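1. Give me the fold of what follows.
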Amino acid sequence: MFLPVNKKDMEDRGWAQADFVLITGDAYVDHPSFGTAIISRILESHGFKVAILSQPDWKSTEDFKRFGKPRLGFLINSGNVDSMVNHYSVFKHRRKRDVYSPGGKTGKRPDRAVIVYSNRAREAYKDIPVIIGGLEASLRRLGHYDYWDDKVRRSILMDSRADILIYGMGERAAVEIAEALDAGIPVAEIGWIRGTCVRSKSPDIQEGDIVLPEFSEIALSKESYCRSFAKQYRSNDSVLGIRLIEKYDKNNYVVQNPPQEPLEQEELDMLYDLPYMRDYHPSYEKEGGVPAIEEVKFSITANRGCFGGCAFCAITYHQGREVRARSKESVVKEAGLLKQQKGFKGYIHDIGGPTANFRKPSCRKQERHGMCQQKDCLYPEPCSQLEVDHSEYMDILKTVREMDGIKKVFIRSGIRYDYLLADKDQSFLKELCRHHVSGILKVAPEHISPGVLKNMRKPAKEVFEQFSDKYKAINKSLGMKQYMVPYFISSHPGSSLKDAVELAIYMKKTGFIPDQVQDFYPTPGTLATCMYYTERDPFTMEKIYVAKTEEEKKMQRALLHFNKKENYSLVKKALKKAGREDLTEVLLR
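-> Here you go, the predicted structure:
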């Protein structure tokens, strides 16, 4: 049974009042791949009544009063994606499709949705607590560079006027806030919960707290911005993390409490065992449904967190580097549920997560002492303390694929090939090729230039080539014709036109012509975005080249699609500008 989406649904349940109204910029999809579903269902499991206000009309307060005044508060997110990323391409062109809206139609949510929804909710009921969360709020929790305004913006707490911001994976924090409000504690006094940020007029600065550079400093000085980012990055750990305090003016501060501890296996199993409907709300059927469900409807999330540390990825700042995984029993149980879903044809599209072949913390030391602050688990090469083991993952995949009614189990989540190669037992790669590739394996070397890879925090080109050779050899030994398609990023911080030319020549020689090229997109919260804005590595303060003009970005992109006729003139221009006109015939013949 779906949660109430209107007053009649509430009345049918016998509710006089909802405890919380959850406002979201996405259409309502009750599936555990959607944050709205997870937060609403876990609150429901703790006895709270949650109503869903999806994609409300933000031009007035009328829609925000649909359920009447909530007893405890409004919970607000922009949806599964930052609303600005949802609306605009990297070249800031308006997107023509929104897969999180009915029928894929655009215009169902405002720009900067969390700010707009929060202010409308506050106008509707001035005395009701407003709690914001989700990706948009999480990545904008402190002063941050905003690509669309091309400036440093304030914490989203300031512009939304919300009472509390939940960052990261917010299940535990949401329940703790709900219980505190239910106990009668005023929202202004709920300032201690891990995984949250609050506004304060005069924070009680304690020994050990980190006072970040003031907002006025980071808005004007890129060096100060780097120092602030580095402190935030290193404190984003449940073991080592401490309170961060950012000052705005004499009587305005934002206080970030330490991160919540990651959910352990039992808690994750419970979370995915909640009574999700696993589909979009039936009211969207007449509009063609919600396209985003198609990618995840027959997939299983088996883990969360990622210690890969890619500079361009927001997972580090949102989910964190601490990996946790569901039990085999929980994954197998969900596979059984998928078999009962309408439209299931025997194919499970994915069993994975941010990185499919991560199943546990990177090392034993990390669980007790936190993530290393001065080095990465995999970059520039796997740490000597890294524990590499694919046996449990292989066992889960084998058990699921041998279930009655299951024809094939694919792996669509990213595979870290450097982690795979670090495993002394190479059985997993053979299992992957034999059972879990749909003819084409997608991998993400991202680039081949040493300088660019350094700024990406990705392994050297030779590691990718070693993996590629092994993949080909195993498929040959199995008598299987399967291919590999690499993903590359253009215009990443550190990538010059010469680096893009180097990558294009590499692709020409190897025959790796990418199906897709991803332009680097400076989204809030990532290390690479800090590099893009400041043109520095925030940990070393080393200067970094950044392609910022639209012309150069288009040239770098065109070089990676040199085989397309429509890119001929741009590629020729790029080669001339890079001083490599000698390569014109090589690339364009």
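
2. all contacts plus neighbour counts: C-alpha atoms, from now on.
-> Will do.

3. Quick one: residues contacting the residue nearest to residue 31 when sequence neighbours are not counted.
-> Among residues not flanking residue 31 along the chain, residue 278 sits closest, at 4.3 Å (CA to CA, 6 or more residues apart in numbering). By CA atoms under 8 Å, 6 or more residues apart in numbering, residue 278 lies in contact with 29, 30, 31, 32, 297.

4. roughly how far apart are the third one and residue 299?
-> Taking CA to CA, to the nearest Å as the measure, residue 31 and residue 299 are separated by 11 Å.

5. Look up how far residue 138 lies from residue 192.
-> Going from residue 192 to residue 138 by CA to CA gives 17 Å.

6. which of the contacts of residue 278 has the most neighbours?
-> Greatest neighbour count in the contacts of residue 278, by other CA atoms under 10 Å, goes to residue 29: 27 neighbours.

7. wait, that one sits on residue 283?
-> No: using CA atoms under 8 Å, residue 29 is not in contact with residue 283, being 10.9 Å away.

8. Would you mind checking which of the contacts of residue 278 is nearest to residue 258?
-> Among the contacts of residue 278, residue 32 lies closest to residue 258 (CA to CA), at 25.5 Å.

9. In three-state terms, label the closest one for me.
-> coil (DSSP: H, G, I helix; E, B strand; the rest coil).

10. cool, residue 277 as well?
-> Assigned with three-state DSSP, residue 277 falls in the coil class.

11. One more sequence to fold, the one below, so I can look at both together:
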Amino acid sequence: MNIPMTRSDMVERGREYLDVILITGDAFVDHPSFGTAMIARVLESHGWKVGVISQPDWRTNEDISVLGKPALFFGVTSGNVDSMVANYTSTGKKRRSDDYTPGGFGGKRPDRATIVYSNLIRQVFKETLIILGGIEASLRRFSHFDWWSNRIRKSILLDSKADLLVYGMGEKPILEIADKISKKREVPTDVEGTVFWSSSKPAGIELPSHEEVSQDKRKYFEMTKVMHEETDPVRGRQLFQLQDNRYVVQNKPPKVASEELDAYYSLPFTRRVHPVSLSRGRVKALETVRYSVTSHRGCYGQCNFCAIAFHQGRTVVSRSEDSIIQEISAFTRDVGFRGTVTDVGGPTANMYGYECSIKEKVGACAKKRCLFPEVCSSLKLDHSRYLNLLKRIRKIPGVKHVFVSSGIRYDLILKDKRSGRDFLRELLQKNVSGQLKIAPEHTAQKVLEYMGKPSKDVLLDFLKEVRLVSSGKCHIIGYFIAAHPGCTKEDMMELKRFVKREMHYNPEQVQLFTPTPGTISTAMYFTEMASENGDPVFIERSTGGRNRQKEILVRKEILDRKPDKNVEGTGNKRNKRDRH
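-> Take a look at the predicted model:
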């Protein structure tokens, strides 16, 4: 049955009141890829009465009060995307469309939606508890650089006047929060994966204060590094930061087991837009993921520009093969299913099924990364489990095609000497439709180092491997970033020459770097430093300069030749000193 969104829905479900009401800046899509649906279903599966208010009009009090006052708390999220990213382009212009809104119209969620919704609730229900969650709140849990206003803002917990913040993936914390509030009717401060405020100084590691990081750029970088290093479910310690006369306190993240993920994804999602949201128009964001499956969470890539490791964690937790098979078998009976599973993956598809045993026991290394500058030897790479999973899925009655649309790390494929080549061959033959999409992001060595990405030599080796395995028949498309800290026009020209010479096409999928809260690259952008040591780094700040970097890569040129099938002659004159 559908989660209630109206009073009549509540009557139909026999509910006079709701325990929890979730507010979201998205259309309400009852699919496991949408955070609001996942939290709603998890709470409901444990007996709580849950309702959802989708994209309330923030100019009045009418929508926010449509379901009444919850017995326990309001849960507030901007939706699956940050509201500022949803509302503005990478050049700061207002977007006209929004894939997460019925009909695709822009402007249906306010800027800084989490704060606006929370303040709206406070106007109507002064005594109720408010719990923040989702990507927008998670990345703003401490002081953060806000690119859109070009200043350091305080924790969103304080700006929103909320009672508690859940960061990362919130299923496990939200269940504990609901249970404790129901028993004591007060905000719990001991739940892993949460942030609260305190008037007294707590124990743990003290971050530089809000005042310090606002005035001292080295302090800002120091804070960012510590946050990344300590956000670990095994060895992470409590963090706290003074903001005015209060302390913002972060508990370490929870450790989630594979069996728990299996349970979350086994819940009765309809995989459809809720009828109330659908009555306002179709929701484009569902179309590409309706028949996709999440196989795992977390990413040990730790790319400096990416928030996934900071949000989901650096430990990869994989679902069981049986759980994934059961989910797909269930939606093959859907009347809209045409035989294609559009994706089986996660933040990085080929991280499924293996992890570092040391990390699982003692936590992620504080001063060492799993994949940069090269793949750690403690990470026992093995693509065989993922390979077998894809084979099993293809045998499910009704399944005709299984695609991998999530990104892949080509350095992991090359490093896996046991099953990497078999996986690549199977991927190219069975799981992509003529084009393999990868994300090198750049090829200039110093830019790659600022990004925390593999060297150009690794990419060249992978291109060579693809041509060997596919006999030159597979076309590779790359995702690239322009105007990242440290990147110049000359670097973009170097990238352009590389793509033309080695990949043989004109790039179109180029992203302008946007300094979103919480990332190392954003710390670089704000501080103009490459690290907390103060090493200077070039930053392209002007809109014109940023656009010119992108234009260098995307402008059309006549390619002078077709891909060279003689793989032995491809890229073998590169400078070996560039290797990490």
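
12. So after superposing, what's the score?
-> Here the TM-score for the pair of chains, by TM-score structural alignment, normalised by the length of structure 2, is 0.94; 555 aligned residues with a CA RMSD of 1.3 Å.

13. ok, residue 192 and residue 138 of structure 1, which is more surrounded?
-> residue 138 (29 against 14).

14. State the distance from the more buried one to residue 41 of structure 1.
-> Where residue 41 of structure 1 is concerned, residue 138 of structure 1 sits at a distance of 20 Å (CA to CA).

15. before we move on, what about residue 285 of structure 1?
-> Counting by CA to CA, the gap from residue 285 of structure 1 to residue 41 of structure 1 is 22 Å.

16. now residue 411 of structure 1
-> Distance of residue 411 of structure 1 to residue 41 of structure 1, computed by CA to CA: 27 Å.

17. Check the secondary structure at residue 223 of structure 1 for me.
-> At residue 223 of structure 1 the chain is in helix, as set by three-state DSSP.

18. helix or strand for residue 233 of structure 1, which one?
-> Per DSSP states H and E: residue 233 of structure 1 is located in helix 222-234.

19. which outside residues touch that helix?
-> By CA under 8 Å, 6+ apart, the surrounding residues in contact with helix 222-234 of structure 1 are 212-213, 217-219, 241, 244, 317, 373, 530, 533-534, 536-539, 541.

20. Would you state the strands of the stretch 1-150 of structure 1 in chain order?
-> With strands called from DSSP state E, counting those that start in this stretch, the stretch 1-150 of structure 1 shows them at 20-24, 29-30, 50-54, 73-77, 130-132, 144-146.

21. Equivalent analysis for the stretch 301-450 of structure 1, please.
-> Counting by DSSP E, counting those that start in this stretch, the strands of the stretch 301-450 of structure 1 are 303-304, 324-325, 347-348, 350-352, 408-409, 440-446.

22. okay but residue 492 of structure 1 is in contact with residue 451, surely?
-> No: using CA under 8 Å, residue 492 of structure 1 is not in contact with residue 451; the gap is 10.7 Å.

23. Neighbour count for the two, which is higher?
-> residue 492 (32 against 17).

24. The residue nearest to residue 31 of structure 1 maps to what in structure 2?
-> When structure 2 is aligned by TM-score structural alignment, residue 278 of structure 1 is paired with residue 271.

25. Just give me the neighbour total for residue 398 of structure 2.
-> By the criterion of other CA under 10 Å, residue 398 of structure 2 has 16 neighbours.

26. what do we get in structure 1 for residue 537 of structure 2?
-> Using TM-score structural alignment as the criterion, residue 537 of structure 2 maps onto residue 544 of structure 1.

27. now the residue mapped onto residue 555 of structure 2 from structure 1: how far from residue 588 of structure 1?
-> Alignment note: residue 555 of structure 2 maps to residue 562 in structure 1; criterion TM-score structural alignment. Counting by CA to CA, the separation of residue 562 of structure 1 from residue 588 of structure 1 is 7 Å.

28. what sits in contact with each of those two?
-> What both residue 562 of structure 1 and residue 588 touch, as defined by CA under 8 Å, 6+ apart, is the set residue 568.

29. So if I had to pick from the two, which one is more boxed in?
-> Using other CA under 10 Å, the more surrounded residue of residue 562 of structure 1 and residue 588 is residue 562, with 25 against 15.

30. tell me the contacts of that one?
-> Each residue near residue 562 of structure 1 by CA under 8 Å, 6+ apart is listed here: 504, 568, 571, 587, 588.

31. How many residues are close by the first one?
-> One way to gauge burial is a neighbour count; for residue 504 of structure 1, by other CA under 10 Å, it gives 24.

32. I'd say it and residue 563 touch.
-> No: the pair residue 504 of structure 1 / residue 563 is not scored as a contact, 9.8 Å apart, by CA under 8 Å.

33. and residue 455 of structure 1, which of the three is it?
-> Here residue 455 of structure 1 is recorded as helix under three-state DSSP.
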